[in-house]
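Asks: Here is my input; please provide its structure:
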Amino acid sequence: MSSHIIFGAGLIGGFLGGIFTSLGQDTRLVCRPQTQKKLANGLRLTDYHKNEVNIPKLYFIDSEIPPATDNNMHCRFLWITVKCTAIQKVSNDIKPFVGPNTIILCCQNGLGSEQIIKEHFPNNQILRVMVPFNVAEPAPGHLHRGSEGTLHIETSVEQPEVITELVEVLDSKMLPVKETKAMLELQWAKLQLNLGNSVNALADIPVKNMLQQRGYRLVIAALMKELLKVTDSLEIQLPKLTSLPARYLPLILSLPNFLFNLVANKMLAIDPTVRTSMWWDLSQGKNTEIDYLNGAIIKAAQKHEIACPANTRIIQLIKESEIANASSLPRKRIEATTLLKEIA
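Replies: Predicted coordinates for the structure are as follows:
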């Protein structure tokens, strides 16, 4: 039995798998053949603090060969690191790796995708994981963590000692890890930060460059204000994930550039090449996770009769970009002033 299987080892999954391996954990990666080829000679991991670790050898489970159905393929911890849009298919693909004692850890952005896994595996523990940072691929075989944040694992009600021990093993310099009993609140707080994903995808520029332009920040602030109306209605208090409290983020983002640069220096302390996962999805012609991000806000807002025009319009613009991708039409970058008018 492998201790860890990372299913969908792309950027985030590859980074986690590399860290786990560097910590001496028995870890296997399930990934696309082209990803396995890039990692055939090992993996270099770096972060924005200039930390570095090199893993000379990774271990894979071939995704193109149907796995055996015996217990040898079962693992203790199965980490699902695919996008929300792939969860339905993955719920069938992971069956050979799930035994009666397997704990399944869902690392998706947004809200609600873990329910699909729970429906397929009602007898297993399904725990949510909040991954707060971005990972980029500067070169084949090199993954770079470009932003701050602590990975949080949901506390297990059935076996709390198991997750406590897991956190103690994994918590490290390049991967800070904690457990939490307040995962729903954390997910909403992460969702607030993820509202920059769609704006970055439409802006078609690196995140740092986007945040340096007040027009784009005003768009993100408008999206966040709508989210805060929804969380107020749900009586959810958002925890602090960054150096700034969640409720103050729209105000800080709305500041003129010279003031923003003074008070939000940590927000800008990110790798200048980092782009969001939604940008990568559109760039690679894939459908995005917009329904699980901004769409989750709309879904909750409708139940409480809260209008969210900014998020509604952003969803429409992302959907239009997805349609353009499907039709092989050229991608259009939306300038800050234009995007601000779109949501007004």
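
Asks: From now on I want contacts and neighbour counts done on CA atoms only, so please keep to that.
Replies: Fine.

Asks: In space, not sequence, find me the middle residue of the chain.
Replies: Geometric centre of the chain, nearest residue: Asn109, 4.4 Å, by C-alpha atoms, centre = their mean.

Asks: quick one, strands of the protein?
Replies: Along the chain, counting by DSSP state E, strands occupy 2-7, 27-30, 43-47, 52-55, 75-80, 103-106, 125-130, 135-139, 142-145, 151-154, 177-180.

Asks: Pull the residues that contact the second one.
Replies: Read that as strand 27-30. The contact list for strand 27-30 (C-alpha atoms under 8 Å, 6 or more residues apart in numbering) reads 2-9, 14, 17, 20-21, 58-63.

Asks: re the thing from before, looks like the residue nearest to the centre of the chain contacts Ala189 (just checking).
Replies: No: with contact defined as C-alpha atoms under 8 Å, Asn109 does not count as touching Ala189 (11.1 Å).

Asks: re the thing from before, now a ChimeraX select for only the buried ones of the contacts of strand 27-30.
Replies: Buried residues among these (16 or more other C-alpha atoms under 10 Å), as a ChimeraX selection:
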select :2,4,5,6,7,8,9,14,17,20,21,58,59,60,61,63
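
Asks: okay, and the common contacts of Asn109 and Ala189?
Replies: In contact with both Asn109 and Ala189: no residue, using C-alpha under 8 Å, 6+ apart.

Asks: what's the residue lying closest to Val53 once chain neighbours are set aside in contact with, if anything?
Replies: Nearest residue to Val53, sequence neighbours excluded (C-alpha to C-alpha, 6 or more residues apart in numbering): Leu45, at 5.3 Å. Taking C-alpha under 8 Å, 6+ apart, we find Leu45 in contact with 15, 18, 52-54, 142-145.

Asks: Around Ile343, how many other residues sit close by?
Replies: 15 (other C-alpha atoms under 10 Å).

Asks: list the contacts for the residue nearest to it when sequence neighbours are not counted?
Replies: Nearest residue to Ile343, sequence neighbours excluded (C-alpha to C-alpha, 6+ apart): Ala310, at 4.9 Å. By C-alpha under 8 Å, 6+ apart, the contact list for Ala310 reads 219, 222-223, 226, 343-344.

Asks: now the other sequence, so there's something to compare against:
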Amino acid sequence: MKISIIGSGAMGSLFGGKLAQAGEKVILYDVYKEHVNAVNREGLSIEDAGTGDITVVHPEASAEPESVAESDVLIIFVKSTTTEEVAAQFKAFARPHTIVLTLQNGLGNDEILRRHFGSERTAVGVTSQGATFLGPGKIRHAGKGPTHISMADGREEKLAALAEALSRAGFETHISAEVTSLVWSKLIINIGINALTALLNVKNGRLLEFEDVKAIMADLVNEALAVASRKNIRLIYDDPLATVYDVAMKTASNTSSMLQDFQRNRQTEIDFINGAIVKEAKKLGMPVPVNETITRLVRTLDTLHSQKGDQQ
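Replies: Got it, this is the predicted structure:
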């Protein structure tokens, strides 16, 4: 089975590297040529945050879109802000049987993929794995947790081979029929963690050290839960806030993707996370003041970072 990772930053490299180590044919596609060259030259270094052990694996890396042709699976790990562009670009390389799986953060990526690839080829997933990009050819595996995947057309048997490959690679993987539940369940975790780590410039675990921050996490999560409840969305866990706290604890050493965006002066996915709740709440006529405030703050910092980048 040929598995291509589209967007091989921290998380894409983690999944691609582990799959390659498990014996799968893997292509790490990314536009960051320094990273691509480092992986091809020296291999991909994966540091275990818990033990400090370093494993070097040797997936193939490429900055050429054509390299993913004839793939059985495309796993999308690009920023949500570029999903539309990437889907349009890589549609030409997908075969009739190719599964296109989103493991991205946020709400709305699956809709984009369905529009370009059709429900029969689109898969939706969420993962509690965490990774930090350390530099070209180097990542840290900073958090471990289950991965849930689902076919958009409900034909879960299409995912059996991929689920087996992910399990062999060391990822606890479950096939689920609850697409909407999966996406919203991961969304609420990200809502409670990502933006706050970015605004406070702290790793996930430090959020739990401050009662005021834990209270804000609760406000963010409870607003999102109210929206989900109004939309009759069932989550995959029984106690959402406890789950958010637990994920923050289990990924304590992880630098969230949004904080990594801040550190690199890149646009964040805020409109697909907290901003998505604001958008859904407005449709329902519901107030979500804490999520709206957080969204406005991050958007403003996105603008400031962009201006800083333009001046350099």
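
Asks: ok so, going back, just tell me what the residue nearest to Ile343 of the first structure corresponds to in the second structure.
Replies: The equivalent of Ala310 of the first structure in the second structure is Val290 (alignment by TM-score structural alignment).

Asks: One more: Pro160 of the first structure?
Replies: So Pro160 of the first structure corresponds to Glu156, using TM-score structural alignment.

Asks: Excluding sequence neighbours, find me the nearest residue to that match.
Replies: Ser150 (6.4 Å).

Asks: doesn't Val124 make contact with the one you found?
Replies: Yes: with contact defined as C-alpha under 8 Å, Ser150 of the second structure reaches Val124; the gap is 5.3 Å.

Asks: The residue nearest to Glu156 of the second structure and Pro59 of the second structure: what is the separation?
Replies: Computed as C-alpha to C-alpha, to the nearest Å, the Ser150 of the second structure to Pro59 of the second structure distance reads 26 Å.

Asks: How about Gly118 of the second structure?
Replies: 29 Å.

Asks: Also Arg114 of the second structure?
Replies: Arg114 of the second structure is 28 Å from Pro59 of the second structure, by C-alpha to C-alpha.

Asks: Then Ala248 of the second structure?
Replies: 30 Å.

Asks: can you pull out the helices in the stretch 101-250 of the second structure?
Replies: Using DSSP state H, counting those that start in this stretch, the helices of the stretch 101-250 of the second structure run over 109-117, 160-168, 179-200, 211-230, 240-250.

Asks: buried stuff in the longest one?
Replies: Same thing as helix 179-200 of the second structure. 179-198.

Asks: can you check stretch 99-112 of the first structure too?
Replies: Those buried within stretch 99-112 of the first structure under the rule 16+ other C-alpha under 10 Å are 99, 102-111.

Asks: What about Glu320 of the first structure, how many residues nearby?
Replies: 12.

Asks: Okay, it and Lys341 of the first structure: tell me how far apart.
Replies: For Glu320 of the first structure, the distance to Lys341 of the first structure - C-alpha to C-alpha - is 17 Å.

Asks: Quick check: the farthest pair among the buried residues of stretch 99-112 of the first structure?
Replies: Spatially, the most separated pair among the buried residues of stretch 99-112 of the first structure is Gly99 and Gly110, at 26.9 Å (C-alpha to C-alpha).

Asks: What does Lys203 of the second structure correspond to in the first structure?
Replies: Per TM-score structural alignment, the equivalent position to Lys203 of the second structure in the first structure is Pro206.

Asks: so that match touches Pro272, yeah?
Replies: Yes: with contacts counted by C-alpha under 8 Å, Pro206 of the first structure reaches Pro272, the gap being 6.6 Å.

Asks: Have a look at the two and say which one is more surrounded.
Replies: Legend: neighbour count by other C-alpha under 10 Å for Pro206 of the first structure and Pro272, higher for Pro206 (17 against 12).

Asks: residues in contact with Ala246 of the first structure?
Replies: Ala246 of the first structure touches 189, 192, 238-240, counting by C-alpha under 8 Å, 6+ apart.

Asks: same deal with Phe7 of the first structure?
Replies: So Phe7 of the first structure contacts 13, 29-31, 78-82, 94 (C-alpha under 8 Å, 6+ apart).

Asks: By neighbour count, which of the residues you listed wins?
Replies: Ile80 (27 neighbours).

Asks: Quick check: the gap between that one and Gln125 of the first structure.
Replies: Distance from Ile80 of the first structure to Gln125 of the first structure, by C-alpha to C-alpha: 13 Å.

Asks: now do Ala203 of the first structure
Replies: 39 Å.

Asks: first to last residue in stretch 146-166 of the second structure, what's the distance?
Replies: Start-to-end, stretch 146-166 of the second structure (C-alpha to C-alpha) is 11 Å.

Asks: Please apply the same query to stretch 29-38 of the first structure.
Replies: Start-to-end, stretch 29-38 of the first structure (C-alpha to C-alpha) is 13 Å.

Asks: mind listing what's buried in that stretch?
Replies: 29-31, 35-36.

Asks: next one: stretch 259-269 of the second structure
Replies: Applying 16+ other C-alpha under 10 Å to stretch 259-269 of the second structure flags 259-262, 265-269 as buried.

Asks: Using a markdown table, lay out the residues you listed together with distance to Leu207 of the second structure.
Replies: A markdown table is the format used below for those (distance: C-alpha to C-alpha, whole Å):
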| residue | distance to Leu207 of the second structure |
| --- | --- |
| Leu259 | 13 |
| Gln260 | 16 |
| Asp261 | 18 |
| Phe262 | 17 |
| Asn265 | 22 |
| Arg266 | 22 |
| Gln267 | 22 |
| Thr268 | 19 |
| Glu269 | 20 |
